[in-house]
Every structure is written in C-alpha cells, then in structure tokens.
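Visitor: when you get a sec, could you give me coordinates for this:
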Amino acid sequence: MLYLYLTMLICFALSVIFTPFVKKLAFLVGATDKPNQRKVHQKIMPRLGGLAIYVSAMIGYLILRPWNEDSLYILLGSLIIVAVGILDDIYELPAKVKFLGQFVAAFIVVVIAGVQVTFINLPFGGQLHFGMLSIPISILWIVGITNAINLIDGLDGLAAGVSAIALITISGMALIMGDWFVTSMGLIILASTLGFLLYNFHPAKIFMGDTGALFLGYMISVLSLLGFKNVTFISFVVPVLILGVPISDTFFAIIRRIVKKQPLSAPDKSHLHHCLLRLGYSHRETVLIIYGMSAVFGLLAIILSQAAVWVSMIILVVVLLALEIIAEKIGLVDANYRPILKIMRVIRYANGKQN
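Guide: Sure, this is the predicted structure:
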C-alpha cells in the first residue's frame, strides 16, 4: 500500500505541474471555450485540462503497473476516448462523431475484453440472466455514464469534484472486496484529478473540457462495471447510487426534453447546477451543495452494500422519492411538473378538512 500512496503523490504532483503547460497548449491549438447564453463563465477559457489528468494517471499506471486480463483493452479504450475529447475541445465535433468514439471504446471493453454484466442474483432468490442483452446493457452503461459526467461539467470544479467523490467510493469498496486493480486505478485517477482541481475550482483557471469529462466518465463506468458485475441485485444498484448525481441529472434532462418535445441531444440551461443558481445560490455554494449530495450518495452506497435486503429496499425507495421531490421543488424538469408535490398537497388538504 505504501507504494500505492507514493504513486498517488507522484500523480498529484505531476497533475499540478502539467496543468499550467496544458493551459498554454490549449490557447496555442485553439482549445478554448467562448462565453454564450448557455455558459456561466464570462471570458474565453482554455478547456484541454483533462489532458493533464490523463497523462498523470497513465504515468502513475506505468509506475505502479496494476494488472488484470482486461488492462490493455481498458487503456486502449481510454486512449480513444481522450483522442475524441481532444478533437472536440479543439474543433467541437458533431454529437454523432463523439458518440461513435464512445461506442468504439465501450465495444472494445465489453465485446472484445468481455467486461460485462451477465446476470444478477435477485433479492429474494433466483437469478436474472441477461443473455444477449448483457452486451448492449454493458455498452449502454459505459456510454451513459461517460455522457453523464460530461453533462454535469457546467460549473468550475463540478465534474472534477463529483468524479473524485465517486472514485473515492468505488476505490474504497473495491479495497474491501479485495480488487487490487480497481482500487489502484481508482486512486491513481483520483490523485490526478485532485491535482487538476487546484486549478479548476472556482474561480477556475482552466476547464477539463471533453478530454477530461469523457475520460473520467469512461474510467468510472468501466471501474464500477469491473467491481460490481455478476453480483446481487443490491450490489448491482450500488454503482448507480455512487453516481446518483450525474445519473439523476441526466435522467431528468431526458424527461425534461421529452416533456418539452425537444431532441434528446438539445442543450439547455436547466440542469441541476443551473436550477440551484436560479434559486440564488452562488457559484461556489452550488458546487459545494452538489459535492455534499454526491458524498451522501456515496455513503448510502456503502451502507446499502452492507445492509440487509429489506433495509436496502427501504433505502432505495426513500432515495427515489427524495430525488423526485427535490427535482420537483427546484424545477429540474419544468416549473409546472410537480406530480408528487400535488399529491402531497391534496393529502394535506384532505387531512385539514377532516380535522
């Protein structure tokens, strides 16, 4: 473990050293983010910062050399993802091209390497085998989480911080399970992300861009897939809970666009962080609130993995209900979308009349 801690320290230091050079490179190659009506920042910002995270993490990998039979395929997929991210940060690729790159990276890991969820043990006995669906489900997981992290990358330090919290949780649970590869890779990427976060927290000096958001999303999705595949139904839900903030934000974004009859890929300014800003929270307060939400999800995931089945089911129901109420209160779907709150209002009104 001492060797791992030293490698983490090296990754952190390298990320701190590399980021200023990447910032200069971003301006040199035109990888900049210009302000518009959908953006929060007010000046041109360099957005290639994820390259510092990636290079630092890969050097950490070469130092520590954690290994399993899927390592080379995972690293190849990450290289494709980072290449797509770099090109997008410079040239702003069409959504279809970015999706194709993500699909290829996921295909390599799922189909060629065979990293996939094939079955889960059901809570009250028996197994659910996915059969041929295991491949599309696993690819959908990787592509979905990769895009979920990218979607929340809307405020200084937000995606980096949420990813760091997810990596801490995944690495900690992998350590408990005795999975050295997932533990070490998670902590290497965590250290590299924290080094970059020094420059990315509000007020940010550089953005991670798609290079960083796609890389972090891809690696988090793959590591969680490696750590929690072919287990119980509750353990299957654990990585979903760990990534509760980006997944729920993406889910409500899809619902919002369906309700408003917009294309699923249509950008808007109604994500979780936008809603909190509209409620009057400052930029930094909004980021810290979402950090807190991510930490709560991580803690619940750990509790869920250790609790009895019936306790876990109660926790899941409470979490889902709380998410829906929060989404309705802050207008995450639409200001008029409040089905649960309306039901609660009717119940209160009925109780008031009875009293």
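Visitor: switch to C-alpha atoms for all contacts and neighbour counts from now on
Guide: Will do.
Visitor: which one's the longest helix in this structure?
Guide: helix 2-29 (DSSP state H).
Visitor: tell me what that helix is packed against?
Guide: On a contact count with 3 or more Cα pairs under 8 Å, 6 or more residues apart in numbering; DSSP states H and E, helix 2-29 meets strand 45-46, helix 50-64, helix 180-200.
Visitor: centre of the chain to it, how far?
Guide: Its chain's C-alpha centre and that of helix 2-29 lie 21 Å apart, by Cα atoms, centre = their mean, to the nearest Å.
Visitor: buried residues in that helix, which are they?
Guide: Buried residues in helix 2-29, counted by 16 or more other Cα atoms under 10 Å: 4, 7-16, 18-20, 22-23, 25-27.
Visitor: what are the ranges of the helices in the stretch 251-355 of the chain?
Guide: Ranges of helices within the stretch 251-355 of the chain are 272-278, 283-306, 309-330, 339-354, based on DSSP state H, counting those that start in this stretch.
Visitor: what packs against the first one?
Guide: Based on contacts counted as 3+ Cα pairs under 8 Å, 6+ apart, the elements that helix 272-278 packs against are helix 283-306.
Visitor: to compare against the first, here's the next sequence to fold:
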Amino acid sequence: MQDTRTMLACAAALFTSAVAIVVLRRLAEPLGLLDRPSDRKQHQGSVPLVGGLAMFCGVFVGAWWYGDATQMSRMLLTTAAGLTIMGSLDDRHELSVRTRLIVQTLAVFVMIGSTDVYIRSLGTLNGVQLQLGPLGIPVTLIAVIGLLNAFNMMDGIDGLSGSMGLVGIGSIFAFHHGGVTLGVTVLIAMLGAAMIPYLAANLGLFGRKIFMGDAGSTVLGYLLG
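Guide: Reported below is the predicted structural model:
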C-alpha cells in the first residue's frame, strides 16, 4: 500500500513538474529568468532558467499529496525552498559568492540544529571506529556545501547535472534498507520523478529548451547531500 502511495506521489511530482515547465517557460522573460549567450556561454539564443523551479514545484506537490511528513523532511523542504529562492535570485541578478555561501551555510546549520542529523562517523579503519565528535558538524557543512556547488559547477553541459542526479538517487536507493515514510528517500524519489520532464526539455525533446539554473542545481546537490 505504501509503495503504491509512493508511486502515486512520484507521478504527481512528475506531472506537476511537466506542467510547471510549460507555464514557467512562458513567464521566464517577464521574470528575467533567461540565460543569454556570452563569451563564457556558447548556447544559441536566450534560454529560460526555469528547470529548477519546475522541479521544486514537483517535489513540493508530491510531498503535499503524500503527507505523513517527518520533522527532517519538513525542514529539508523548508530549507530547500529557501535555496530555491536564492538560486532564482542568483539566476536573475547574479548574487555574489559571499551571499550564496552565507545562505547555503544557514540552510545547513538550520537542518543540523533542528534535526540533530550530521556526520558522526567516517566508518571503520583497521578495526578502529573513526568517530568525529563535535568535528562532525563542520565536516557535514563542508561536505554538503561542496556537493551542492559541485552540481552547480556541473550544470554547463546539457543533461549532465540531471543525469548525475539520477545516478546519485539510484545509488542511494540501492543501499537504502529502511521503511517507507515521507523521509529523505521518498523525497529524493519524487525529485527523480520531477527531473524527468526537465531532462526531456533540456535535451530538446519537450518543446523549447530550458536550463536548470542555479535554483535547480543548488537544490539538487543539497537534497542529495
């Protein structure tokens, strides 16, 4: 029953993402969310930067439909929404690196402070458990910010960030053995579903090409982190 519920929530995320792409693609110019060619950007014509917004809309609607949210999933969605807003502002106004890092750091600290979830151990080496203790918090901060910015830097080739995101999601599910609740695993399943319409549009298979934008690549890396 829960598996069916999860599949329906993923279907809702996919459908919402596809509809959001169609709507936001038309609003990209009025919103100023266009990526124009430059010496550093070699694409042809102005391309809407709405893929990330559409993906987050899909995840949000899927999570709302599923219900049964945990404290961690609620905080994850809340902080991800903040990063989506920041990413959209960056897509429009090109925020400074300092501003982006401050917002990213706040998002990670809010997650750690509200859920007490962070990297506590690096596993076992030669029979010795590598416990981090208080160092786990800065290690978690560096790891998550590093990953989300890695996805941001990766978003320069069509399909690269999206396909790597799907690989990451598949890897997490391959090693996950917990029960099905609206936890992180269900959220990233919805994220994977919401990315499918984006990939189709990004590769030119679904109307006018779009890009993920910082709003998408940042949140993709954050949720995976």
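Visitor: so where is the longest helix of structure 1 in structure 2?
Guide: Mapping helix 2-29 of structure 1 onto structure 2 (TM-score structural alignment) gives residues 4-31.
Visitor: try stretch 304-319 of structure 1
Guide: The aligned range for stretch 304-319 of structure 1 is empty, by TM-score structural alignment.
Visitor: with stretch 154-164 of structure 1 instead?
Guide: Using TM-score structural alignment, the partner range for stretch 154-164 of structure 1 is residues 156-166.
Visitor: how about residues contacting the matching stretch?
Guide: Applying Cα atoms under 8 Å, 6 or more residues apart in numbering, the contact partners of stretch 156-166 of structure 2 are 151-152, 154-155, 192, 195, 199, 202-203, 211, 217, 220-221, 224.
Visitor: please identify the buried residues of that stretch?
Guide: For stretch 156-166 of structure 2, by 16+ other Cα under 10 Å, it's 158-159, 161-162, 165-166.
Visitor: for the residues you listed, which one is nearest residue 74 of structure 2?
Guide: residue 165 (21.3 Å; Cα to Cα).
Visitor: tell me the secondary structure of the closest one, please.
Guide: At residue 165 of structure 2 the chain is in helix, as set by DSSP: H, G, I helix; E, B strand; the rest coil.
Visitor: and what about the corresponding residue of structure 2 for residue 205 of structure 1, helix, strand or coil?
Guide: The equivalent of residue 205 of structure 1 in structure 2 is residue 209 (alignment by TM-score structural alignment). Recorded secondary structure, residue 209 of structure 2: coil (three-state DSSP).
Visitor: residues contacting residue 209 of structure 2?
Guide: 47-48, 201-203.
Visitor: tell me the two of the residues you listed that are most distant?
Guide: 48 and 203 (13.3 Å).
Visitor: the two: who's more crowded?
Guide: residue 48 (25 against 15; other Cα atoms under 10 Å).
Visitor: so what does the more buried one match up with in structure 1?
Guide: Residue 48 of structure 2 maps onto residue 46 in structure 1, by TM-score structural alignment.
Visitor: please apply the same query to residue 105 of structure 2.
Guide: So residue 105 of structure 2 corresponds to residue 103, using TM-score structural alignment.
Visitor: same thing with residue 186 of structure 2?
Guide: By TM-score structural alignment, residue 186 of structure 2 lines up with residue 184.
Visitor: correct me, but that match touches residue 4?
Guide: Yes - using Cα atoms under 8 Å, residue 184 of structure 1 makes contact with residue 4 at a distance of 6.9 Å.
Visitor: average gap between stretch 14-29 of structure 2 and structure 1?
Guide: Superposed on structure 1, stretch 14-29 of structure 2 shows a mean distance to its aligned partners of 1.2 Å (mean Cα distance after the TM-score superposition for structure 1).
Visitor: show me the contact partners of that stretch.
Guide: Counting by Cα under 8 Å, 6+ apart, 34, 48-51, 53-58, 61, 190, 193-198, 210 sit against stretch 14-29 of structure 2.
Visitor: sorry, back to before: got a markdown table for the contacts of stretch 156-166 of structure 2, with distance to residue 141 of structure 2 too?
Guide: Output for the contacts of stretch 156-166 of structure 2, formatted as a markdown table (distance: Cα to Cα, whole Å):
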| residue | distance to residue 141 of structure 2 |
| --- | --- |
| 151 | 16 |
| 152 | 17 |
| 154 | 20 |
| 155 | 22 |
| 192 | 24 |
| 195 | 25 |
| 199 | 29 |
| 202 | 31 |
| 203 | 33 |
| 211 | 27 |
| 217 | 18 |
| 220 | 16 |
| 221 | 13 |
| 224 | 13 |
